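S.K.: Next comes the sequence, and after it the predicted model I'd like to discuss.
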Amino acid sequence: MRVVLSTYGSRGDVEPMAGLAVALRALGAQARVCAPSDKEFAERLAGVGVELVPVGQPVRTQVAKGARPSGSGLSERAAAMAAAQFEAVAAAAEGSDAVVATGLLPAAAGARTAAEKLGLPYAFAAFFPSYLPSPYHPPFARPGQSLPEGVTDNRVLHDLDARFMNETFGTGLNAHRASVGLSPVADFRDHVLTGRPWLAADPLLGPWQEPADLDVVQTGAWVLPDGRPLPAELEAFLEAGEPPVYVGFGSMPMHGSGDAAQVAVDAVRAQGRRVLVGRGWADLALIDGADDCFAVGEANHQVLFRRVAAVVHHGGAGTTTTAALAGVPQVVVPQMVDQPYWAARVAELGIGAAHDGPTPTYESLTAALTKALAEETRVRATEVAARIRTDGAQVAAELLLDMAGRT
């Protein structure tokens, strides 16, 4: 059996697909991943023996330009993204048995169009519940979208969100579909998600609430087991003192990142803790030469997080799940999309603190760290870690083989 996995987004959109590809390989299936052409994505996939089919420009290059996502030119960018993903997936899926898509919805629309053109089964996977319409949560904020104030009915808000997607993404998608001989779709969102999407999130961390309008299949998070050792210099720093607090914001640009690093280091030091700075795409750096701080680039978070006192991060699905599995308290400083959702869940579960807003100050981060470093939070994080599932990728792989008829 051969499967194409399609995504367009940041590291958090690519890493789970690698996890699913490895799980499929363990069941005797072959998988290739259509994803952005970032060097780090290629290296990560190559490191676990998964083929990358590069699509479009590197995401990190776009993030480095420093602009927040906006609605200007969004329709044109979405149409180009859908067309590029279609071309890559259609070529990669020749002779394959199924297509699974995730990531930005225009890219997923291109992947579904390719699957339809080739007559292949298709599934869409979301990595957090609020990516899917539900009466229990509102849609997340999209660039260029303005939902009416005072409306609290989530079904109404999701209907408005679907209308926005039709107006912004639907015309471009249907023009492309016409160019490849396919009929137009009436509802962009429902076409991409299907009536039975998968939710690749842990049922405890990110539960799907029933009853809902969609027949959602919750597989659990797609975790890619990571056996890489930590760099020698990082090991030396960890061994040299008490567990530090890790501060890193992954693929987030963190505008004013110099200020963010200063605030974070000062706030952690005020707790009497050492600091481990994850450079990430914001390129965070040390603020001085003191030996209580160390900066690290790419590292195995599954191993590292078990050796720190707390993790301060942006609240991506992957980082939140990895920290939860490690049983380490978290401080989530949410920036966009799913991150406010994960910040709220961390606070609700009692395994850390949700920072109020995307820009930490010394005072606000100190308050959040005080809560996260409390003994009761550490105990609760340990308890929750024992309940997090690690078989999500295997569950999804089995579903996919069944969907494609195990050919």
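M.R.: Everything's here; your move.
S.K.: use CA for all of it now, contacts and neighbours both
M.R.: Noted.
S.K.: show me the contacts for the nearest residue to Thr370 once chain neighbours are set aside.
M.R.: Computed as Cα to Cα, 6 or more residues apart in numbering, the closest residue to Thr370 that is not its neighbour in sequence is Gln271, at 7.5 Å. For Gln271, the contact set (Cα atoms under 8 Å, 6 or more residues apart in numbering) comprises Thr366, Leu369, Thr370.
S.K.: of all those, which comes closest to Pro129?
M.R.: Closest approach between the contacts of Gln271 and Pro129, by Cα to Cα: Leu369, at 26.7 Å.
S.K.: Can you report how many residues lie near the closest one?
M.R.: By other Cα atoms under 10 Å, 27 other residues sit near Leu369.
S.K.: Could you verify my assumption that it touches Val333?
M.R.: No: at 11.2 Å, Leu369 does not count as touching Val333 under the criterion of Cα atoms under 8 Å.
S.K.: Tell me the buried residues in the longest helix along the chain?
M.R.: Ranked by residue count and defined by DSSP state H, the top helix of the chain is helix 74-92. When burial is assessed from 16 or more other Cα atoms under 10 Å, helix 74-92 yields the following buried residues: 75, 78-86, 88-90, 92.
S.K.: Redo the residues you listed as a markdown table? Include distance to Gln57.
M.R.: Putting these into a markdown table (distance: Cα to Cα, whole Å) gives the following:
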| residue | distance to Gln57 |
| --- | --- |
| Ser75 | 18 |
| Ala78 | 14 |
| Ala79 | 15 |
| Ala80 | 12 |
| Met81 | 10 |
| Ala82 | 13 |
| Ala83 | 13 |
| Ala84 | 10 |
| Gln85 | 12 |
| Phe86 | 15 |
| Ala88 | 13 |
| Val89 | 16 |
| Ala90 | 18 |
| Ala92 | 18 |
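S.K.: So which of those is the closest to Gly47?
M.R.: Distances from Gly47 to the buried residues of helix 74-92, taken by Cα to Cα, are shortest for Ala92, at 20.3 Å.
S.K.: Next one for the comparison:
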Amino acid sequence: MRALLSTIGSRGDVQPVVALAVRLTALGQEVRVCAPPDFRDWVEGLGIPFTPVGPELSSTGKTSPSAVPPTPEQRGQLVAASVAAQFEAVTEAAAGCDVIVAGGYLVIAARTVAEQMGIRYVMASYCPIALPSPHHAPPVYPMLGEKPADGSVDNSTLWARDAQRWNNTWGSLLNSHRAAAGLAPVTDVRSYLFTDKPWLAADPTLGPWPEPAAQDVVQTGAWILPDERPLSPELEAFLDAGEPPVYFGFGSIRAPQDLSRNMIQAARALGRRAIVLRGWAELALLDDQPDCLSIGEVNQQALFQRVAAVVHHGGAGTTTAAARAGAPQVVIPQHVDQPYWARRVHELGIGTAHAPGAPTADSLTEALSHALRPDVAAKAELLAGEVRPDGADLAAQLLIAADS
């Protein structure tokens, strides 16, 4: 089997796709990844062929949170450019393939390319709330100009509005490419892209599908990439020099203003040392005191087993990694699926969800003091054994079985 795994987004969107690619390769299948160019060196370093799509994304994390958002016209231009780039890259990368797997929510071109080529197509979501259900509201996409609902509208109405937004945002662009290929127009973009049986690449303990008896969603478990990299000597020395520190990281998204200062002040207020991930936002330390360490990209699987708590933005990957390691969590959600993961961490009792709004030193101190309680640590350690490690393997087996 020859598979193209395609995604658009930051590392949280790309890493699950890479995990599946690595597993398929180990099972003797031919795989190519199509993703933003930021990840070329990483993917090719794993021996996986790579096709870049669109511009580099790392600069977006460095943009000031106070920057003026794009106008509707500018947003429309960005959307159009993304769709055009996807059709070009996915068409090139899919040549000779038997299946295209779209990872995440915004791979607009993949199903049409699969249709043109007469090959299979699978869409996989990383979070339950991205998939329509009366049990939850749709996620909010601020990059498309959306705002959270105020709670006065029922979920069915919100999902109907969400479908219309998908049509308004992507419909004419998608159908123009389809017309050029001699294909009929799509009237319901979201349903077309998601298919009538999407996959859910989320852990069933952390992010269960709310309708377990339904047959219209295939929950494989999270696609986790095994990481055997050692921690750096500097990080090992820091960890060995005292009690377990608190990890702070915002990954590849924009950080709220003064986040570094407030995080470090919160740790110090509780007598804790701190490790700060620079990330795409380039978070920096306040000073050169020995109780704090700044690090770059790291093996989370190894590090999270040695920290007192993980404070993060609520990405699916980081939430799952911290849960697998048994580390208590403080989640500071910003958008899309992050509020869902924050809520799940709170509901499971393995940490706390920071209140809406930009965090202050005081609010972070309060949230972190709750996460550091012994009962929370005990629940986090107990739940760690329930998180499935084999989601990528199950997904790979399903793809291979469908091809046989």
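M.R.: Thanks, I have the structure now. These figures come from a predicted structure and were not determined experimentally.
S.K.: State the TM-score obtained for the two superposed chains.
M.R.: Superposed pair, TM-score by TM-score structural alignment, normalised by the length of the second structure: 0.95. Supporting alignment: 399 aligned residues with a Cα RMSD of 1.7 Å.
S.K.: Map the residue nearest to Thr370 of the first structure across to the second structure for me.
M.R.: If you follow Gln271 of the first structure across to the second structure using TM-score structural alignment, you land on Leu270.
S.K.: where do the strands sit along the stretch 301-407 of the first structure?
M.R.: 310-313, 330-332, 352-354 (DSSP state E, counting those that start in this stretch).
S.K.: Pick the most buried one from those.
M.R.: strand 330-332 (a mean of 32; mean count of other Cα atoms under 10 Å).
S.K.: With the second structure overlaid, how far apart is that one on average?
M.R.: With mean Cα distance after the TM-score superposition for the first structure, strand 330-332 of the first structure departs from the second structure by a mean of 0.3 Å once superposed.
S.K.: Please enumerate residues in contact with that strand?
M.R.: Under Cα under 8 Å, 6+ apart, the answer for strand 330-332 of the first structure is 310-315, 320, 323, 339, 342-343, 346, 351-355, 368-369, 372.
S.K.: go on, stretch 272-291 of the first structure?
M.R.: Taking Cα under 8 Å, 6+ apart as the rule, stretch 272-291 of the first structure contacts 60, 63-64, 242-255, 257-258, 260-262, 265, 268-269, 292-298.
S.K.: just the buried members of those?
M.R.: Buried members of these, scored by 16+ other Cα under 10 Å, are 60, 63, 243-254, 257-258, 260-262, 265, 268-269, 292-296.
S.K.: what's the following helix or strand after the longest helix of the first structure?
M.R.: strand 98-101 (DSSP states H and E).
S.K.: Just give the number of residues close to Val31 of the second structure.
M.R.: 23.
S.K.: Please list all residues in contact with it.
M.R.: Arg2, Ala3, Leu4, Leu5, Ala21, Leu24, Thr25, Ile48, Pro49.
S.K.: Can you give me the neighbour number for Thr51 of the second structure?
M.R.: Around Thr51 of the second structure there are 22 residues (other Cα under 10 Å).
S.K.: so what corresponds to it in the first structure?
M.R.: Using TM-score structural alignment, Thr51 of the second structure lines up with Val53 in the first structure.
S.K.: Tell me if I am right that its match is in a strand.
M.R.: Yes: judged by DSSP: H, G, I helix; E, B strand; the rest coil, Val53 of the first structure forms part of a strand.
S.K.: Could you report the distance from it to Ala178 of the first structure?
M.R.: Using Cα to Cα, to the nearest Å, Val53 of the first structure is found at 25 Å from Ala178 of the first structure.
S.K.: same check, this time on Pro244 of the first structure
M.R.: Following Cα to Cα, the distance that separates Pro244 of the first structure from Ala178 of the first structure is 56 Å.
S.K.: now Gly170 of the first structure
M.R.: 12 Å.
S.K.: of these two, who's got more company?
M.R.: Gly170 (24 against 12).
S.K.: Is Val268 of the first structure in a helix, a strand, or coil?
M.R.: helix.
S.K.: Test my guess that it contacts Ala367.
M.R.: No: counting by Cα under 8 Å, Val268 of the first structure does not reach Ala367; the two are 10.7 Å apart.
S.K.: Centre of the chain to stretch 249-268 of the second structure, how far?
M.R.: 19 Å (Cα atoms, centre = their mean, to the nearest Å).
S.K.: Quick check: end-to-end length of that stretch?
M.R.: End residues of stretch 249-268 of the second structure are separated by 16 Å (Cα to Cα).
S.K.: do stretch 350-361 of the second structure as well
M.R.: For stretch 350-361 of the second structure, the end-to-end distance is 22 Å (Cα to Cα).
S.K.: circling back to that earlier point, who are the contact partners of the residue lying closest to the match of Thr51 of the second structure once chain neighbours are set aside?
M.R.: Excluding the flanking residues, the one nearest Val53 of the first structure by Cα to Cα, 6+ apart is Cys34, at 4.6 Å. Neighbour list for Cys34 of the first structure: 4-8, 52-55, 85, 88-89, 92 [criterion: Cα under 8 Å, 6+ apart].
S.K.: can you tell me how far Cys34 of the first structure sits from Val50 of the first structure?
M.R.: 11 Å.
S.K.: that older thread, looking at the contacts of Cys34 of the first structure, which is nearest Gln209 of the first structure?
M.R.: Thr7 (25.5 Å).
S.K.: among the contacts of Val31 of the second structure, which recur in the first structure?
M.R.: Retained in the first structure by both residues aligned by TM-score structural alignment, their matches' Cα atoms under 8 Å are the following of the contacts of Val31 of the second structure: Arg2, Ala3, Leu4, Leu5, Ala21, Leu24, Thr25, Ile48, Pro49.
S.K.: if you look at these, which of them are in strands?
M.R.: Arg2, Ala3, Leu4, Leu5 (DSSP state E).
S.K.: In this structure the last one contacts Arg32, no?
M.R.: Just to be clear, that refers to Leu5 of the second structure. Yes: with contact defined as Cα under 8 Å, Leu5 of the second structure counts as touching Arg32 (6.2 Å).
S.K.: quick one: terminal-to-terminal distance for stretch 354-368 of the second structure?
M.R.: First residue to last in stretch 354-368 of the second structure (Cα to Cα) measures 9 Å.
S.K.: in that stretch, what counts as buried?
M.R.: For stretch 354-368 of the second structure, by 16+ other Cα under 10 Å, it's His354, Ala358, Pro359, Thr360, Ala361, Ser363, Leu364, Thr365, Glu366, Ala367, Leu368.
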